[in-house]
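Asks: My questions concern the predicted model and sequence given below.
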Amino acid sequence: MQFYFGEKDSDDFARHLLSLLLKDPEFGKKINKNIRIYSARLKEFCAEIDKDFLINLSNAKLGKLYISLDELHTELYTWGWLPNAVDMFHANFTNYLKDFLSKKIESGNVNQALVALTASPKKSVLQEDHESLLNVIKLKQANVPAAKFNKALEGHQNRYFYLKHLWLGKEGVYDKKYYLREINKFIRSGENAKTRLYKESAALFETLEKRRALIKNLRLKKKEIDLFDVYADFAVTKLFRRAAQIYWAYKMDFIFEEIAKRLKIPIIMVRFMFPNEIKQCLENGVLDRKSRSELSARSKYCLYYAEKGCDLVLFGKEADQIEKKIAIAPTEDIRELEGQVACLGKAKGYAKIINSVAEMKKMRKGDILFSIATNPDIVQVMKLAAAIVTDQGGITSHAAIVSRELGTPCVIGTKIGTKVFKDGDLVEVDANKGVVRKI
């Protein structure tokens, strides 16, 4: 799937959002608050949905349920995409904070200061998942009764099993066997879970102490501190939102399966229907031949364009003609790229381009991971990487958040990193300066 955006429109909107944040950082706090509220509502709504529940619904009620879920998810996305919009495409928020810091400290220390000031005391969903599993392992290493261990493991699984699902659920969800393998792998490594938890807690405390000291040294005003807090929390609420959306996508599979069964079409075709089309087809109880043919074409290849008050889907020759008009910038002679600093450090290694689970097998410890945008499903290879580089940027990017939690050097927002670098290229990453180069 390719995603395109208007260069000028996205910059204009980002500038407008940034002006609102600078005028009153409380607006940023409101964004983060609403992301948490609507994420919680979405998860709560989805909790009761299962196959048995859906089977007993009439077509009309099934359609109404789908529309209600779509509207709630849209409300979440309306708030959830504001942090992306202000920083993902042109790094507007990041660049403002860097410019602000450059007037207070030497230019060579700006990236380090930005990373320090945007450290958050709040833990992401991924960090909570990680710590929860360590606490289960701690029980195992303490030789507690099997019943107590199994209860703790079951509780962990019930809270986080769905995180593997992502949007289409091709890889399924995390089961008990997966967690037992992870537990046994950790124990075989010789590490102690209690010690690891202590070290990670101490490291976070040290990071926050450095942040407090820097705030004091720079004599930041409350409004300025609030801006750095909002920026940091944008990263945390991004993963909070994404976890709720993954749970929603997991539950939506049950709904799509039920709709597909009733309309007698493949589930992939249901995924390419608009909400109003689903509602209407369920009310009619049938999908006509023309609609079936169009949905089949959409599911193979289509172009979707949207703006306020307008939805447009093109497929076949019309979609091909538009795709051919999209200019692709040459990348052959480029040997060095710059991006945003997400996590400090330097590393050298061989490039590995990984955008899906199927590509994970080529990753080796010490390689440099390149990805358009990382996701929760490839965290295992992120742990092997000597450094991480992504095309997409912004403080809300998954790579930015996870790299900080792992302490792995990371440069985001290179835009064309996965096109410039190829598997096996010897690469140097200077995440102190945001530079990636072929050696």
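Replies: On my side now, so go ahead.
Asks: From here on, just use CA atoms for contacts and neighbour counts.
Replies: Fine.
Asks: if you go through the protein in chain order, where are the strands?
Replies: 302-307, 310-315, 336-338, 340-343, 346-353, 368-371, 387-390, 410-412, 426-430, 435-438 (DSSP state E).
Asks: what's the most buried one of those strands?
Replies: Ranked by mean neighbour count under mean count of other CA atoms under 10 Å, the strands of the chain are led by strand 410-412, which reaches a mean of 34.
Asks: What is that one packed up against?
Replies: strand 340-343, strand 387-390, helix 398-406 (3 or more CA pairs under 8 Å, 6 or more residues apart in numbering; DSSP states H and E).
Asks: cutoff 10 Å now
Replies: The criterion is 3 or more CA pairs under 10 Å, 6 or more residues apart in numbering; DSSP states H and E, and the helices and strands that strand 410-412 contacts are strand 336-338, strand 340-343, strand 368-371, strand 387-390, helix 398-406, strand 426-430, strand 435-438.
Asks: if we can go back for a sec, I'd like to know which of the strands of the chain is closest to residue 235.
Replies: Among the strands of the chain, the nearest to residue 235 by CA to CA is strand 340-343 (11.1 Å).
Asks: List the contacts of that closest one.
Replies: Contact partners of strand 340-343, identified using CA atoms under 10 Å, 6 or more residues apart in numbering, comprise 91, 94-95, 111-112, 114-116, 387-390, 392-395, 397, 399-414, 430-435.
Asks: at 7 Å what do you get?
Replies: 111, 115, 393, 400, 403-404, 407-413, 431-434 (CA atoms under 7 Å, 6 or more residues apart in numbering).
Asks: Also stretch 205-225?
Replies: For stretch 205-225, contacts defined as CA under 7 Å, 6+ apart pick out 25, 116-117, 119.
Asks: same thing but 6 Å
Replies: For stretch 205-225, contacts defined as CA atoms under 6 Å, 6 or more residues apart in numbering pick out 116-117.
Asks: Now it: buried residues?
Replies: 207-208, 210-211, 215, 225 (16 or more other CA atoms under 10 Å).
Asks: Quick check: the farthest pair among those?
Replies: Across the buried residues of stretch 205-225, the longest distance by CA to CA is 16.0 Å; it joins 207 and 225.
Asks: let's bring in a second one:
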Amino acid sequence: MKRELMWNYSAFLFDSTKESGRLYYRVSDLESMHVKFFKAFEADPDYFSKWKKTYERSLQPVHAFYKELDATDLSSFGDNELLKRVHTGIDSVTAAIGVAHMIEPVAIPRDEHLKKELAAFVSDAGELQEAFVLLTSPDGESFAQRATNSLRRIAILPEKEQGKAVDAYMREYSWMWMSCAGRLPMSCEDIYAEMRSIGASKGVSDGASKCEAFVKDHALPEILLRKFEALRFITHWQDERKRNIMIAVEYLERLLEELSRRTSIGVADLRYALKDDFDASLPQKKAELTARREGSLYIATEDENVILTGNAYTEAMKVLRGELKEEKVIRGMGASLGKATGKVKVCMTLDAIKKVEEGDILVSSMTRPEYFAAMKKAAAFVTDEGGITCHAAIVARELGKPCVIGTKHATRVLKDGDMVEVDAKRGIVTLLEKADGGKRMRETQKRSGG
């Protein structure tokens, strides 16, 4: 990103434990880049679309690499050739992020800035939240919704034509069940089960007409409307970036599986290797990779990169996370309006999403496309991270389910089985009843001397 934009993050942290992780940015970086990018946008309305075109051009060599892998039996590569392909695979993941890493400083601070600007025209808090959701809802479908609609079309085909259509679907969307923590194998049986679980389309939303009416009634200025339009554009771009990242990771995963077969290092551990680790000395790094998977903190600055594991990691995380206080009301931002009550299911890994049942409240650090099946079952979503352009916000609107994002620590406060009420219009999650009957609160009070 620095090469293209002449600007970069001064530092960031990545905390990873087993198959889950959390990325931390400096607030000052997000704010300073946010100001820079929006000054450029105000001077040139095509600023963001120009950078998106640059991003798309940068992916052309990546697509050629994918075609090579598709046409090659990976076992035919010599060891050095395979390591070179792994390096290229890592570069492909980096390219899938690329200049689109400008999305975070555009979107994350923009939520609050735009809400404050909109408040000058809307006095009622409830109406303000509803208007904000309307004005930030993107037009068109996300890739997850396009995949769902493809399955709907397959489901109404004559039975003898469905098999061929399912095969084509699997080729097009094989990456959909991919994450940075691995992939779930996609089978024909899975696709048919998915087809059976999909309900009828809810039809076209009237959100656009409501948005048009709101703008007319409140006489919003042109510059404010342009900023909302930019945020909707960024939402589409973020969805496209997510798709590109998942495809890149899926190809890299294929290479890691072949490398694992040759080195006897598990794929789960190989995911914690950095690009420079993939050389002839890789087999000697097995213990270090296992330690990173157990818990590691990656500290990246302009001058150096540091990885903390073991006791150093544990002590650093105590400082980073701070002391967790008991809360009955958790506050965030409503991304899709509505209210729902249900039992919490905290999902931080691919395996965890299997426990979500109909009517549960899905709580996660952030949602990803592989969560989609669980999200269809859940009554509402709650996330620690994310802005109005995030995956949870997009899917919640498409499914018409309440969603509260950016709570910071819902996954640490809430536990499986807790009964909560999600009120997205107010942006709050209320703990109604603990799964352990209040035992956690009593233990917290005891530790604090209360």
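Replies: Yes, it's here. Values in this document were obtained by computation on a predicted structure and should not be read as measured data.
Asks: circling back to that earlier point, will you turn the buried residues of stretch 205-225 of structure 1 into TSV that also has distance to residue 322 of structure 1?
Replies: TSV is the format used below for the buried residues of stretch 205-225 of structure 1 (distance: CA to CA, whole Å):
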residue	distance to residue 322 of structure 1
207	49
208	50
210	51
211	49
215	50
225	46
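Asks: roughly how far apart are residue 284 of structure 1 and residue 60 of structure 1?
Replies: Distance, residue 284 of structure 1 to residue 60 of structure 1, using CA to CA, to the nearest Å: 9 Å.
Asks: go on, residue 331 of structure 1?
Replies: From residue 331 of structure 1 to residue 60 of structure 1 the distance is 52 Å (CA to CA).
Asks: the more surrounded of the two?
Replies: Under the criterion of other CA atoms under 10 Å, the comparison of residue 331 of structure 1 against residue 60 puts residue 60 first, with 16 against 12.
Asks: and the closest residue to the more buried one other than its chain neighbours, how many neighbours does it have?
Replies: Nearest non-adjacent residue to residue 60 of structure 1, counting by CA to CA, 6 or more residues apart in numbering: residue 283, 5.8 Å away. Counted by other CA under 10 Å, the residues lying close to residue 283 of structure 1 total 15.
Asks: go on, residue 55 of structure 2?
Replies: For residue 55 of structure 2, the neighbour count with other CA under 10 Å is 20.
Asks: Give me the nearest residue to it, chain neighbours excluded.
Replies: residue 99 is the one closest to residue 55 of structure 2 (CA to CA, 6+ apart), at 6.0 Å.
Asks: Let me see the ranges of the helices in the stretch 151-300 of structure 1.
Replies: 176-188, 193-218, 222-263, 267-271, 275-284, 289-300 (DSSP state H, counting those that start in this stretch).
Asks: Check the mean deviation of the third one from structure 2.
Replies: Read that as helix 222-263 of structure 1. Compared with structure 2 after fitting, helix 222-263 of structure 1 has a mean deviation of 2.4 Å; criterion: mean CA distance after the TM-score superposition for structure 1.
Asks: swap in the shortest one?
Replies: Helix 267-271 of structure 1, aligned to structure 2 and superposed, deviates on average by 3.7 Å (mean CA distance after the TM-score superposition for structure 1).
Asks: contacting residues around stretch 57-69 of structure 2?
Replies: By CA under 6 Å, 6+ apart, stretch 57-69 of structure 2 touches residue 92.
Asks: one more time with 8 Å
Replies: Applying CA atoms under 8 Å, 6 or more residues apart in numbering, the external contacts of stretch 57-69 of structure 2 come out as 92, 95-96, 251.
Asks: Those: which two are farthest apart?
Replies: Longest distance between any two of those is 13.3 Å, between 95 and 251; criterion CA to CA.
Asks: neighbours around the residue lying closest to residue 22 of structure 2 once chain neighbours are set aside, how many?
Replies: Counting by CA to CA, 6+ apart, residue 15 is the residue found nearest to residue 22 of structure 2 once chain neighbours are left out, at 5.2 Å. If you count neighbours by other CA under 10 Å, residue 15 of structure 2 ends up with 19.
Asks: quick check, residue 15 of structure 2 in a helix?
Replies: No. Going by DSSP: H, G, I helix; E, B strand; the rest coil, the assignment for residue 15 of structure 2 is strand, not a helix.
Asks: mind listing what it touches?
Replies: 21-23, 295-298.
Asks: circling back: I'd like the strands of structure 1 as a markdown table, with distance to residue 175 of structure 1 appended.
Replies: Converted to a markdown table, the strands of structure 1 look like this (distance: least, CA to CA, whole Å):
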| stretch | distance to residue 175 of structure 1 |
| --- | --- |
| strand 302-307 | 35 |
| strand 310-315 | 38 |
| strand 336-338 | 40 |
| strand 340-343 | 32 |
| strand 346-353 | 28 |
| strand 368-371 | 27 |
| strand 387-390 | 28 |
| strand 410-412 | 31 |
| strand 426-430 | 36 |
| strand 435-438 | 38 |
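Asks: For residue 290 of structure 1, which of those is the nearest?
Replies: Going by CA to CA, the one of the strands of structure 1 nearest residue 290 of structure 1 is strand 310-315, 14.1 Å.
Asks: For the closest one, grab the matching residue range in structure 2.
Replies: Alignment of strand 310-315 of structure 1 against structure 2: residues 304-309, by TM-score structural alignment.
Asks: list the contacts for the counterpart of residue 366 of structure 2 in structure 1?
Replies: With TM-score structural alignment as the criterion, residue 366 of structure 2 lines up with residue 373 in structure 1. Counting by CA under 8 Å, 6+ apart, residue 373 of structure 1 makes contact with 355, 390-392, 397-399.
Asks: how near is residue 373 of structure 1 to residue 96 of structure 1?
Replies: Distance from residue 373 of structure 1 to residue 96 of structure 1, by CA to CA: 23 Å.
Asks: cool, and residue 278 of structure 1?
Replies: According to CA to CA, residue 278 of structure 1 and residue 96 of structure 1 sit 44 Å apart.
Asks: Over to residue 251 of structure 1?
Replies: Using CA to CA, one gets 40 Å for the distance from residue 251 of structure 1 to residue 96 of structure 1.
Asks: Who has more neighbours out of the two?
Replies: For residue 251 of structure 1 versus residue 96, neighbours defined as other CA under 10 Å are more numerous around residue 251 (19 against 13).
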